[in-house]
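Student: Coordinates for the following, if possible.
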Amino acid sequence: MKLKIFSPAKLNLFLSITGRRSDGYHELETLFQLLNVGDEILFEYEESKVITEKPKIELFFSKKTHHHKFTRNITLHPKEDNLIIKAADLLYEFAVERNLKRKFTDISILLDKKMPLGAGLGAGSSNAASTLIALNQIWQLYLPVDILAKIAVNLGADVPIFIINRSAFATGVGDVITPVDLNERWYLLIFPNKSIPTQALFQSNLLKRDYPKKTWHEWLHSPYFNVFTPVASKLFNEVQEAIDWLTNYSEPFMSGTGSTVFAIFEDHEQALNIQKKVPSMWWSIVAKGVNSNQLLY
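Tutor: Now for the predicted structure:
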């Protein structure tokens, strides 16, 4: 049997830090915009081979060869620190601990990687969420969305947004989610071939952590900004270079902790025309902002 799932990318249209908790986590306010572009993940399994022990998970992926070409070569992915494997393990442990009715089977997973990692697009988080959604169905756990989202937050603060599959305003550590309807506009995304370690930005002394809190209504009447942009552009020249280039054509923004910068367009053709001018050394794509995606197909 085969199950294919779309693993969408996201943008943070704004991102503010309003404080830091005693446990070290940061209080955020952000607007997640889902996109109609992302990775694809294929799950293969034998429905008749139900097992009682822990399932074997094999993960393969289409290997990226350089900044904007991906081969179709299937390469075994190292399992350590991989969110797909962690998601599968977490769901298995949840089901066993609660003695849920289930039909565990071994799974072979092929990740068709189209989005760059370390780019502020939520690629790894989306892959983890997609794995939870797919295995919830394959293993016949039938957990509701709210339970899957609670499991997902253990994998990362922005993983639940992909479980809920809605563009949303998020607060807390990114886990208090309010779905919102956004205008479906077009975005030009530029990845300047620099993966940024999130931890480096959160630990930076340059990071401002005390912006005043705003309601969603207040944000609707406020200019958008990303608290990480001045830090990322200071620490990584590639980000500043992309921002400087995009400034010639439109107002630039940065997504998440970077390094993807983007511009917003009402017109698809205008976004495509500017994409044609993007320096060939950078990865770029034009994507449509959506309020939700069809995931399983």
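
Student: rest of the way, CA atoms for contacts and neighbours
Tutor: OK.

Student: Helices along the stretch 151-297 of the chain, start to end?
Tutor: With DSSP state H, counting those that start in this stretch as the definition, the stretch 151-297 of the chain shows helices at residue ranges 159-164, 198-202, 216-220, 229-235, 237-247, 268-275.

Student: Same question for the longest one: list its buried residues.
Tutor: Across helix 237-247, burial judged by 16 or more other Cα atoms under 10 Å covers 238, 239, 240, 242, 243, 246.

Student: And stretch 150-160, by the same measure?
Tutor: Judged by neighbour count (16+ other Cα under 10 Å), stretch 150-160 contains these buried residues: 151, 152, 153, 155, 156, 157, 158, 159, 160.

Student: Please provide the structure for the following sequence as well, for comparison with the first:
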Amino acid sequence: MTPEANTLPWPAPAKLNLMLRVLGRRPDGYHRLQTVFQFIDCGDRLWFTPRDDGAIHRLVDIPGVSESADLTVRAARALQVHGGGRCGADIRLEKTLPMGGGLGGGSSDAATTLVALNRLWGLNLPEDELAALALPLGADVPVFVRGRAAWGEGVGEQLTPVDLPEPWYLVLIPAGQVATAAVFADPQLTRDSVPVKLADFLAGDRRNDCLGGVRRGYPEVAAALDWLEAVGGGQLTGTGGCVFAVFADRDAALAARERVPAQFGSFVARGLNRSPLLDRLAGSPT
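Tutor: Sure thing, here's the model as predicted:
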């Protein structure tokens, strides 16, 4: 292993859900969905130092998240057990993405852990096997493992790669976190949407069935959406609470950001059909 294996960061990019339809509830309580995932060019970063004693440690605490509940640690331990190896790792996470924002930060961190340690531990498990290992960690983890913008069905794990425009996004971060479980437990949630085709999405169907419940339960998210609608439209990613607007170019997105009220965090990012994690993997030292 070269020294660069320990010093170069592994990216954990954010995602946006560009639409979200709830088709029904499965016997196990999970909801059947249709969604579209696209990555954006911002996210967390991770560093991994392999160990030969089998220990797995995180080096940076996350407020409110114990080490045993941390998805990066859980992902590393799941891979360790599955691979039957004795390797361990020290994991350092530089957290940029907000928790509870619908940007997939924890899921992306878990996926990056699986992909990076699969390489650094020399397991060389195929992508399909890693994606199957990822699913118990969270429904969004497989799309980050596969690293391609996708049309998602099932609970979001049945993925078909799609080639989408890569516009610029203005993303607003309202205060607080949205509880995904509470959104899906909302008795007013639409659970019987009619399935659509990818062509419907491409023609402009960007419906998010969780929008109404999030608007009712989270006034700060509703205020962010109202502001975005005044500057050209706003959408909720997943169950939120981050919301976004689409712009044709970076300058237009930056100009809109200059007018964002101080009560909201915000950033501008480019849409990506290929995750930077795949580029890091392709160029990673061994």
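
Student: Superpose the two chains and report the TM-score.
Tutor: Here the superposed chains carry a TM-score of 0.91, computed using TM-score structural alignment, normalised by the length of structure 2; 274 aligned residues with a Cα RMSD of 1.7 Å.

Student: Distance to residue 18 of structure 1 added to the buried residues of stretch 150-160 of structure 1, as JSON lines?
Tutor: Rendered in JSON lines, the data for the buried residues of stretch 150-160 of structure 1 read as follows (distance: Cα to Cα, whole Å):
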{"residue": "151", "distance to residue 18 of structure 1": "25"}
{"residue": "152", "distance to residue 18 of structure 1": "23"}
{"residue": "153", "distance to residue 18 of structure 1": "20"}
{"residue": "155", "distance to residue 18 of structure 1": "22"}
{"residue": "156", "distance to residue 18 of structure 1": "19"}
{"residue": "157", "distance to residue 18 of structure 1": "16"}
{"residue": "158", "distance to residue 18 of structure 1": "17"}
{"residue": "159", "distance to residue 18 of structure 1": "21"}
{"residue": "160", "distance to residue 18 of structure 1": "21"}
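
Student: Can you pick out the most distant pair from those?
Tutor: Maximum pairwise distance among those (Cα to Cα): 12.0 Å, between 151 and 158.

Student: Make CSV from the helices of the stretch 151-297 of structure 1 and add distance to residue 117 of structure 1 to it.
Tutor: Listed next are the helices of the stretch 151-297 of structure 1 as CSV, based on distance: least, Cα to Cα, whole Å:
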stretch, distance to residue 117 of structure 1
helix 159-164, 15
helix 198-202, 11
helix 216-220, 29
helix 229-235, 16
helix 237-247, 15
helix 268-275, 20
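
Student: What helix or strand is the residue lying closest to residue 259 of structure 1 once chain neighbours are set aside located in?
Tutor: Closest residue to residue 259 of structure 1 in three dimensions, ignoring its sequence neighbours and counting by Cα to Cα, 6 or more residues apart in numbering: residue 119, at 4.8 Å. Secondary structure here is read from DSSP states H and E; on that basis residue 119 of structure 1 sits in neither a helix nor a strand.

Student: burial count for residue 119 of structure 1?
Tutor: Neighbour count for residue 119 of structure 1, taken as other Cα atoms under 10 Å: 25.

Student: counterpart of it in structure 2?
Tutor: Residue 119 of structure 1 maps onto residue 101 of structure 2 when the alignment is built from TM-score structural alignment.

Student: Hmm, its match is touching residue 171, no?
Tutor: No: if you go by Cα atoms under 8 Å, residue 101 of structure 2 and residue 171 don't touch, sitting 10.4 Å apart.

Student: any shared contact partners between these two?
Tutor: In terms of Cα atoms under 8 Å, 6 or more residues apart in numbering, residue 101 of structure 2 and residue 171 are both contacted by the residues residue 242.

Student: list the buried ones in stretch 179-194 of structure 1?
Tutor: Applying a neighbour-count criterion of 16+ other Cα under 10 Å, one finds 179, 186, 187, 188, 189, 190, 191, 192, 193, 194 buried in stretch 179-194 of structure 1.

Student: Okay, now that stretch: how far is its last residue from its first?
Tutor: From its first residue to its last, stretch 179-194 of structure 1 covers 31 Å (Cα to Cα, to the nearest Å).

Student: would you list every one of the strands in structure 2?
Tutor: Along structure 2, counting by DSSP state E, strands occupy 10-25, 31-51, 56-58, 88-94, 150-154, 158-161, 168-173, 235-236, 243-247, 265-272.

Student: Check the ones you listed for me and report the most buried one.
Tutor: Mean neighbour count, computed with mean count of other Cα atoms under 10 Å, is highest for strand 235-236 among the strands of structure 2, reaching a mean of 28.
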